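I'll drop the sequence and a predicted model, then ask my questions.
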Amino acid sequence: MATGSGAPVAATRDDIERAHLLDPHDRTWSIARADVAPDLADVARRFWIPVWDVPDGEIAPQKVLQYPVCLIVISGSYTRFYGVVSGLSQTVLSGRGWAVGLMLQPAAGHLLTRAPVRRMTDRFVDLTTLDEHAAIDGTALTAVVREIMTPDPGSDAAQAQARSAVEAGLRRLLPVDEEGLLVNAIVEDVETSPDLLRVDELCARFDVSERTLQRLLHKRIGLGPKWLIRRRRLQEAADRLRDADAALAGIAADLGYADQAHFTRDFRKATGLTPGEFAARFR
């Protein structure tokens, strides 16, 4: 893993695989991840750049419990702005290809589209269709990234140049407004507080009413606080199920489920797998 400055850092499972329900036996693709430049920390979280070469006649499905943020993805064949996916996000890789993906901060979707992000929940649009209203020029940015990446998408130098090009476009979103900084803080608190299980607890932490919190989150991420807490619990469950000594009953209790059966139903509904089936991938 490389940072935005190109310096190597240790990759931790917590922030890399927590949301990605990867199949550990799939070797048809590789992925590089990098932080954004420090001045863009309020706008974006990180880049991911997959490069794949899937044998003819085969596919490589990718399943993700998406974080509560919008995404920008530019590839050789499409360029998209994604709203938050409330269920399981699925992408099927085939043939050969590459993509430059950017995970935004919760504040940024609204800054980019200049509209309530709830309109984009479970949807994506061509990034270039936002040009009339968006704060960045999706058409120009797509052309630049493709010119850089197409000759050798696996090149560290090409990937660094592509990241720099995207970052230059993002700086038009600065500075982030106070409401945006507040929603960034709220989402960060949920994602880093395993003991937070109730919406009223979240409201108390930020001294806001539940109605105000609902309006803020629907405007900036497109979904409400109950979904936000539930998504964090499921991501944490997926992370812990990778451990060989994981006990389902213990995970269910730690994450605030009434019983193991409730946890199993919730996890299967979100991922298509029971906790046991998911854990078996890593045994």
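Done, it's in. Residues are numbered from 1 along each chain as shown.

can we go C-alpha only for contacts and neighbour counts from here?
Noted.

Near the closest residue in space to Ala107 that isn't next to it in sequence, how many other residues are there?
Among residues not flanking Ala107 along the chain, Gly180 sits closest, at 4.3 Å (Cα to Cα, 6 or more residues apart in numbering). A count of nearby residues for Gly180, using other Cα atoms under 10 Å, gives 22.

Next one for the comparison:
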Amino acid sequence: MDDDRPGPTRGILRPAAIPAVYGLDRLPPSPALADLVALYWRVDWALAPGAVHDSLVISHPGVNLSVEPDGVWLTGPVSGTYRRQLTGAATVTAVRFRAAAFRSLVDRPIRELRDRVLPAAELLPLPADLAGRVQAAGDLAAARTVLEEWLRTLPRSAAPELAELDATVELIESDRTIHRVDQLAERTGRSVRGLQRAFADAVGLSAKRLIRAARLREVAERALEGTVDWAAVAVELGYTDQAHLVRDFTAAVGTPPARYARQAAG
């Protein structure tokens, strides 16, 4: 849902349309939880009565736990573009777990959580006062302290292969020369079928889908740079041609990249 890489808008679509009354903050985990947590994030908004902001994000892999006014929720890995309509005023504080690491906390394949939102208490032991303490925290740093006190108490299965999968996900995110699953398998010394099984169980999304999402986030970011040679970007990101890039981006975002760039500039 959010991003820990440099740049305040990476993955967030149409950032110019974000209301001025919308705030976003991110913090990394402490070293003791860096193998479990990707980042902590907090958003708050205060829209005028009747106003609606359509929030769109090309999601990053990983389960999110969010503390919201109506409860504590788990949002499973999102297979497409994450969309949420914001109204009124609220503050949401959340943890995004590393892509495979959440599997160490639960006794079920993460593919069962794909595109689902469910009460966090169905899968994790929640202290009765957790939500209240997080909501009362004055800023994200204070909320992180509360969340980490709880996270350290959670039982976790010993699974070294999860750390290897998280490293594989990071490779997808950082290396734009990886365009296909067979390339990823070769780089990691695993079989394509082995990667497919491991990703379904621990990440909840296929490696192919993660590669596509990483490319789409890159396309959206390039659109914010001004004049773009889309044919060159298509070649760089491994699309067969510019038309392929345009079709893929349009299917995910709802508008071609050049038009999206004009909208973003406006």
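That came in fine, so what should we check first? The shown structure was predicted, so the numbers you read here are calculated from the model rather than taken from an experiment.

Drop the TM-score for these two in here.
Here the TM-score for the pair of chains, by TM-score structural alignment, normalised by the length of the second structure, is 0.91; 259 aligned residues with a Cα RMSD of 1.8 Å.

related to what we said a few turns ago, so what's the residue nearest to Ala107 of the first structure up against?
Residues near Gly180 of the first structure by Cα atoms under 8 Å, 6 or more residues apart in numbering: Pro106, Ala107, Ala108, Arg220.

For the helix or strand containing Ala99 of the first structure, which outside residues touch it?
Per DSSP states H and E: Ala99 of the first structure is located in strand 96-104. Applying Cα under 8 Å, 6+ apart, the external contacts of strand 96-104 of the first structure come out as 43-54, 69-76, 153, 162-163.

likewise stretch 101-119 of the second structure?
Here stretch 101-119 of the second structure makes contact (Cα under 8 Å, 6+ apart) with 35-37, 62-63, 71-79, 123-124, 154-159, 162-163, 166, 200-205.

among those residues, which are in helices?
Among the contacts of stretch 101-119 of the second structure, the ones falling in helices (DSSP state H) are Leu162, Ala163, Asp166.

Looking at the second structure, which helix is longest?
Longest helix of the second structure, by residue count under DSSP H: helix 207-223.

ok now it, how far from the chain's centre?
Averaging C-alpha positions (Cα atoms, centre = their mean, to the nearest Å) puts helix 207-223 of the second structure 12 Å from its chain's average.

so where in the first structure does the following helix or strand past it end up aligned?
Using DSSP H and E, the helix or strand that follows helix 207-223 of the second structure in sequence is helix 230-236. Mapping helix 230-236 of the second structure onto the first structure (TM-score structural alignment) gives residues 248-254.

That stretch vs the second structure, average offset?
By mean Cα distance after the TM-score superposition for the first structure, the fitted stretch 248-254 of the first structure averages 1.5 Å away from its aligned residues in the second structure.

Is Leu56 of the second structure in a helix, a strand, or coil?
State at Leu56 of the second structure, reduced to three classes by DSSP: H, G, I helix; E, B strand; the rest coil: strand.

re the thing from before, may I see the buried residues of the strand holding Ala99 of the first structure?
Going by neighbour count (16 or more other Cα atoms under 10 Å), the buried part of strand 96-104 of the first structure is Gly97, Trp98, Ala99, Val100, Gly101, Leu102, Met103, Leu104.

Now render those residues as JSON lines, adding distance to Ala280 of the first structure.
Listed next are those as JSON lines, based on distance: Cα to Cα, whole Å:
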{"residue": "Gly97", "distance to Ala280 of the first structure": "29"}
{"residue": "Trp98", "distance to Ala280 of the first structure": "29"}
{"residue": "Ala99", "distance to Ala280 of the first structure": "30"}
{"residue": "Val100", "distance to Ala280 of the first structure": "31"}
{"residue": "Gly101", "distance to Ala280 of the first structure": "29"}
{"residue": "Leu102", "distance to Ala280 of the first structure": "30"}
{"residue": "Met103", "distance to Ala280 of the first structure": "29"}
{"residue": "Leu104", "distance to Ala280 of the first structure": "32"}
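
residue nearest the centroid of the second structure?
The centroid of the second structure falls nearest to His60 when counting by Cα atoms, centre = their mean (2.6 Å).

Pretty sure it sits in a helix.
No: counting by three-state DSSP, one finds His60 of the second structure to be coil, located in no helix.

Give me the aligned partner of it over in the first structure.
Alignment note (TM-score structural alignment): His60 of the second structure maps to Tyr67 of the first structure.

Please, where are all the strands along the second structure?
22-27, 37-46, 53-58, 64-68, 71-75, 81-86, 89-97, 117-119 (DSSP state E).

what stretch of the first structure does the first one fall on?
In the comparison with the first structure, strand 22-27 of the second structure aligns to the range 29-34 (TM-score structural alignment).

Superposed on the second structure, what's the mean shift for that stretch?
By mean Cα distance after the TM-score superposition for the first structure, the fitted stretch 29-34 of the first structure averages 0.9 Å away from its aligned residues in the second structure.

residues of that stretch that come out buried?
Buried residues in stretch 29-34 of the first structure (16+ other Cα under 10 Å): Trp29, Ala32, Arg33, Ala34.

Translate Leu13 of the second structure into the numbering of the first structure.
By TM-score structural alignment, Leu13 of the second structure lines up with Leu21.
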